[in-house]
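A.B. asks: Sharing a model prediction with you, sequence too.
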Amino acid sequence: MHLTYLSVIFFLFLLINFTTQDTSVISFQPSSISIVTGENKSVNIRLLKSDLTSPISLEFLYDGKLDNIHGYINSIPNITFTNETIDDRSQFITITGRRPGHLVLTAQSSQINISSLVDFLLIDIARSHVLNIFIQIVGWIYFLAWSVSFYPQIILNFRRRSVIGLNFDFLSLNILGHTSYAVFNIVLYTSSKVQQQYFAQHPHGVLPVLLNDVIFSGHAVFACSVTIIQSLIYERGNQRVSYVARALGAVGVVFLLISTIISLSHHLPTLTLLYFFSYVKLAITILKYCPQAWMNYKRKSTEGWSIGNILLDFTGGVFSLLQMFLLSSNYNDWTSIFGSPTKLGLGLLTILFDILFITQHYVLYRPNLQYTKRINMSNNEFNDKTSIISMKA
């Protein structure tokens, strides 16, 4: 069942990447830059057209408009390519930041057809380099917290040689959710076409997926796979994946498969398809913790469920939200918080469920309380037996 999830979603990932390929006419090198207000940076523009028979002039568009009305950067003069020398196929422009925000720079020409979907430059203008560094640090803190959070459970399973107490529905839904989230992060982070679609919807937004998001989601799939292997080889009692969880997983995979086919037929934008992947992850996050919380309630115990996992998960959720707010502040773009509803929802839901598990472990079913109850029960049984013996005597 789990391998089927992985195989199908990996196939979908390949299809999505296949649909994001286009042919460029010009090339911005680099294709994205990050500067602070008042800073200058040079960008190389190469003309990729080989049969140049006459000069080609380019004029620049700012978020698809000829007028630089927002003034995020200084206006850039038009440039012209000629066929006199090979060097004229490559020219430099200077980008100067004026105010915090985000800008998509494209070009147009009356001589050639330039696609704004593939030929563009992404420009981030921040308030402060120091705050940018702090944002990166916060991002790697939550990456480490969330990544390490998988291992207390793995170590606990290894030491006990048992997965009793670990809900299999949680494992089944978790692998599907993290695989879907990995597809969302990897494609949005690596595909310039999808990024252009995103900035068309959020013209002054900040890309909500960073490198640490990509690495985390890929690592999460690996860690979930390790835990699933443990569930196959260690003592598990009569635990199994319920029919409800299997049905939910099957519905999610079929939904993504149909959506991918529709996207391949060009009736659904690739960005919308990726949002579908992220919504599957978000829905699974809502559902996956419920079986474990219910199991703890029924057993009146958290034995077999690692609290170290929960504490690290809680830390990651807090720092994930903190990074989103810092990004919005640094680029003066508060609407970007909702540009990735999955990331926002994951942070909030993670915190809420972790608070529930912490309450179960340390308040409702804390280990020393369970031990005290067992001792009291033993003492009561002993006293009852002593009373019976005395009566008989």
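C.D. replies: Thanks, I have it.

A.B. asks: Every contact and neighbour count from this point should use C-alpha atoms.
C.D. replies: Noted.

A.B. asks: Flag every buried residue along the helix or strand where residue 5 lies.
C.D. replies: Using DSSP states H and E, residue 5 maps to helix 2-18. Residues of helix 2-18 classed as buried under the neighbour-count rule (16 or more other C-alpha atoms under 10 Å) are 2, 5, 6, 9, 10, 12, 13, 16, 17.

A.B. asks: what angle separates the longest helix seen in the chain from helix 2-18?
C.D. replies: Identified as the longest helix of the chain according to DSSP state H is helix 270-299. Following axes from the mean of the first three to the mean of the last three C-alpha atoms, to 10 degrees, one obtains 160 degrees for the angle between helix 270-299 and helix 2-18.

A.B. asks: Which elements pack onto the following helix or strand past helix 270-299?
C.D. replies: Moving toward the C-terminus from helix 270-299, the next helix or strand (DSSP H and E) is helix 307-330. Packing contacts for helix 307-330, counted by 3 or more C-alpha pairs under 8 Å, 6 or more residues apart in numbering; DSSP states H and E, involve helix 129-148, helix 151-160, helix 341-359.

A.B. asks: this is the comparison structure:
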Amino acid sequence: MIVIPNTWFDEKVQEEAATTEQTAALKAYLEDDIEAEEAGILLTADVHQATLADTTSAEEINEELCKLWGFFIDVIADWPSEHIKVANLLDAISKLPHVDRTGRDSLDRFMDATGTVRASELWQDLPRFWNSFSDFWHSSAGWPYSRPESSVEKAANNEWTNLNSFAAIVFMGGPFADMTLLGDWGCYVIKKATASDYEPIGVHIPSAAVHADASNFAEGVTKEQAYTQVLLQAEGLFDGQRNWVCNLANAASLLWHAYKSLPHPSNQVNWAGFYTLDPQATTSKRQLVLGPFQGKVACQSIAFGKGVCGTAAETQITQLVPDVEKFPGHIACDGDSKSEIVVPIVVGGGEAKKLVAIIDVDCADFNGFDDVDKKYLEQLAELLGGSSDW
């Protein structure tokens, strides 16, 4: 896991982008020394105090808010490995106690989910954050890359790619995924950018996040959030790459690192990878052959209908097995494996429907997988089926 160096925090203090107290609070949170709520309270303390003073104008508060959010945006733009933790921190800030500004200048006005135009509230609306984020997104640093001509140009600006990766994470599976965005222009623009059919952008946002940091998963995230990151990063990695060996290898790495970031039992996964249809096998004797994986050496070939993998291949139905010893004909490639999930990867439809590979994940503990794993691994299987030339 990447750790933001102290020099980066020192630079932010020197640039007056943040105070020493704010950098210390964020650093402690990212290193899991304090929880998101405590970090949120410390980071927003200066703004909070300003809002309590009757003499502080809305304009002055907005200036302090923009400075605070600018610090957050710097983290987002520079450190993609921390995106999920930053999203969770923003979520925690939005749930801090309400600050009553009745009778004072409005911080901002917008249309909420009910269609009512009202003043932004501290902290539930995160006033000014989304607009600040959007302004940076449209800045001279990022805007030239909003209509890239090639995949090289898509990756040419790290800040641009990181901002889009963050937007995709928070709006497609993060804490703000269900947000209703009627009147907040900044929020609307960023969420709209995550849609693959958004013509003015012309870029599917996940394709921006193609770098080694794709395999960095923050600790403390939910299984749903980890899988969401897997899918987003996989889609970016597959963009412009249709070689199935390459795509399966990267997918295996993403899954492996995702599981290791999660609590028990997911962190007990001891094998994650793929078997593919053996092109040399006869129609009457179909079999799978070992593909890219993470874990110990494995069985090199498995006949259709044999064991968990062969059954998934034969039936083209996901096999979720809480205890492999109770599965008829189980093939023990690794004696440490206690539970398993196997998901078929199929292409085509109707009579042309064909199995091309299977996702196989083993766990060294019983009941290692559930319907959440099934849901997201089936989405990954669909993505792989359509993103590779088999």
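C.D. replies: Looks like it arrived, so ask away. Here the structure is a predicted model, which is why all the values come from computation and not from measurement.

A.B. asks: Can you calculate the TM-score here?
C.D. replies: TM-score for the superposed chains, counting by TM-score structural alignment, normalised by the length of structure 2: 0.24, backed by 153 aligned residues with a C-alpha RMSD of 6.6 Å.

A.B. asks: on that earlier part again, closest to residue 193 of structure 1 out of the buried residues of helix 2-18 of structure 1?
C.D. replies: Nearest to residue 193 of structure 1 among the buried residues of helix 2-18 of structure 1: residue 17, at 10.1 Å, using C-alpha to C-alpha.

A.B. asks: Please name whichever of the helices and strands packed on helix 307-330 of structure 1 is nearest to residue 213 of structure 1.
C.D. replies: Taking these one by one with C-alpha to C-alpha, helix 129-148 is closest: 7.2 Å.

A.B. asks: That closest one vs helix 307-330, what angle?
C.D. replies: Interaxial angle, helix 129-148 of structure 1 versus helix 307-330 (the same axes, to 10 degrees): 160 degrees.

A.B. asks: contacts for helix 129-148 of structure 1?
C.D. replies: Residues from elsewhere that reach helix 129-148 of structure 1 (C-alpha atoms under 8 Å, 6 or more residues apart in numbering): 35-36, 126, 212-213, 216, 219-220, 309, 312-313, 315-320, 322-323, 326-327, 330.

A.B. asks: quick one, strands of the stretch 251-390 of structure 2?
C.D. replies: Assigned by DSSP state E, counting those that start in this stretch, the strands in the stretch 251-390 of structure 2 fall at 269-277, 287-295, 301-303, 319-321, 339-347, 354-363.

A.B. asks: Can you tell me which of those strands is nearest to residue 377 of structure 2?
C.D. replies: strand 339-347 (6.8 Å).

A.B. asks: Can you list the helices and strands that the helix holding residue 5 of structure 1 packs against?
C.D. replies: helix 168-190, helix 243-264.

A.B. asks: In TSV, list these along with mean neighbour count and distance to residue 199 of structure 1.
C.D. replies: Below are the helices and strands packed on helix 2-18 of structure 1 laid out as TSV (neighbours: other C-alpha atoms under 10 Å; distance: least, C-alpha to C-alpha, whole Å):
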stretch	mean neighbour count	distance to residue 199 of structure 1
helix 168-190	24	11
helix 243-264	16	19
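
A.B. asks: Let me know which of the ones you listed is the nearest to residue 230 of structure 1.
C.D. replies: helix 168-190 (10.9 Å).

A.B. asks: is it true that residue 96 of structure 1 touches residue 40?
C.D. replies: Yes - Residue 96 of structure 1 is in contact with residue 40 according to C-alpha atoms under 8 Å; the separation is 4.5 Å.
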